[in-house]
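Engineer: got a structure for you, letters missing:
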């Protein structure tokens, strides 16, 4: 999957509401960590070194998010932002959440924006990968251009 692809967007659909509307870890935080780890995560289960690097970057995202938002659990973020907890799996409470401004500028969209900004900052701070050299080649020479001679 490519970053920004429809598949990535679809895969994150059920992160909302603290994972499937259950009020657990904020979906914006989870998505931010997934975005960062799509660049630094391991490709093979056995790759412990890359796993460690991914965990380090994920912890940066988590800690920065918690520092700025104050919480990482959806229900606790609701309590802080709205003064009450909405149980989003319940249709009536979900409707109340929307009616009470759950998707207003200072609600969940702002939390999502904070998570996205933090992910972007962490990504921009990632160490740059050195280009891989092909074995047996020491420098990249430009091929000589053939020139036509005029007679």
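Structural biologist: Cool, got the structure. As the structure is a prediction and not an experimental result, all values here were calculated from the model.
Engineer: going forward, measure contacts and count neighbours with C-alpha atoms only.
Structural biologist: Fine.
Engineer: Nearest residue to the middle of the protein?
Structural biologist: In the chain, the centroid-proximal residue (C-alpha atoms, centre = their mean) is residue 32; its distance is 2.2 Å.
Engineer: Identify the residue nearest it in space, chain neighbours excluded?
Structural biologist: residue 119 (5.2 Å; C-alpha to C-alpha, 6 or more residues apart in numbering).
Engineer: okay, pairing it with this:
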């Protein structure tokens, strides 16, 4: 199964968007799925306040696992990770217009009245799978 299908299946199983995206890369990055689910567990819904989309956060976690700095003073790794993050963000923004959950969904899920609208319009089932798909594909290309 390809990464996009894995991510969408994870999301369909009621994990959040960050968990879906990050776990799709986990095994290739030397992580087990359970660890990936836990690490990304608090990043869905733009960290529950509509800020940076969880799918974006999950993709950036994957890029960090691949390219992130692990040694003090390793500025080359730090610069490469930053370059990869900026590349991902620019590509994601070009495709979706924003990296913010509340802008992607059109409503702020941290506000109860707007959360109700999100649910009534079924936007988690229509918008989120699209941005998860984009995040996985773009991160795969950047990796």
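Structural biologist: In hand now; what should we look at? Only a predicted model underlies this, so the values are computations on that prediction, with no experimental measurement involved.
Engineer: before we move on, the earlier item: residues contacting the residue nearest to residue 32 of structure 1?
Structural biologist: 32-33, 35-36, 61 (C-alpha atoms under 8 Å, 6 or more residues apart in numbering).
Engineer: Against residue 115 of structure 2, how distant is residue 61 of structure 2?
Structural biologist: Residue 61 of structure 2 sits 26 Å away from residue 115 of structure 2, going by C-alpha to C-alpha, to the nearest Å.
Engineer: Of the two, give the one with the bigger neighbour count.
Structural biologist: residue 61 (24 against 15; other C-alpha atoms under 10 Å).
Engineer: Aligned to the more buried one, what sits in structure 1?
Structural biologist: Alignment note (TM-score structural alignment): residue 61 of structure 2 maps to residue 34 of structure 1.
Engineer: and what of residue 121 of structure 2?
Structural biologist: In structure 1, residue 121 of structure 2 lands on residue 100 (TM-score structural alignment).
Engineer: So that match versus residue 30 of structure 1, what's the distance?
Structural biologist: In terms of C-alpha to C-alpha, residue 100 of structure 1 sits 24 Å off from residue 30 of structure 1.
Engineer: swap in residue 88 of structure 1?
Structural biologist: Residue 88 of structure 1 is 18 Å from residue 30 of structure 1, by C-alpha to C-alpha.
Engineer: following the longest helix seen in structure 1, which helix or strand shows up next?
Structural biologist: Secondary structure of structure 1 per DSSP state H: the longest helix is helix 48-69. Counting by DSSP states H and E, the next helix or strand C-terminal to helix 48-69 of structure 1 is helix 74-82.
Engineer: residues of that following helix that come out buried?
Structural biologist: Using 16 or more other C-alpha atoms under 10 Å as the test for burial, helix 74-82 of structure 1 gives 74-78, 81-82.
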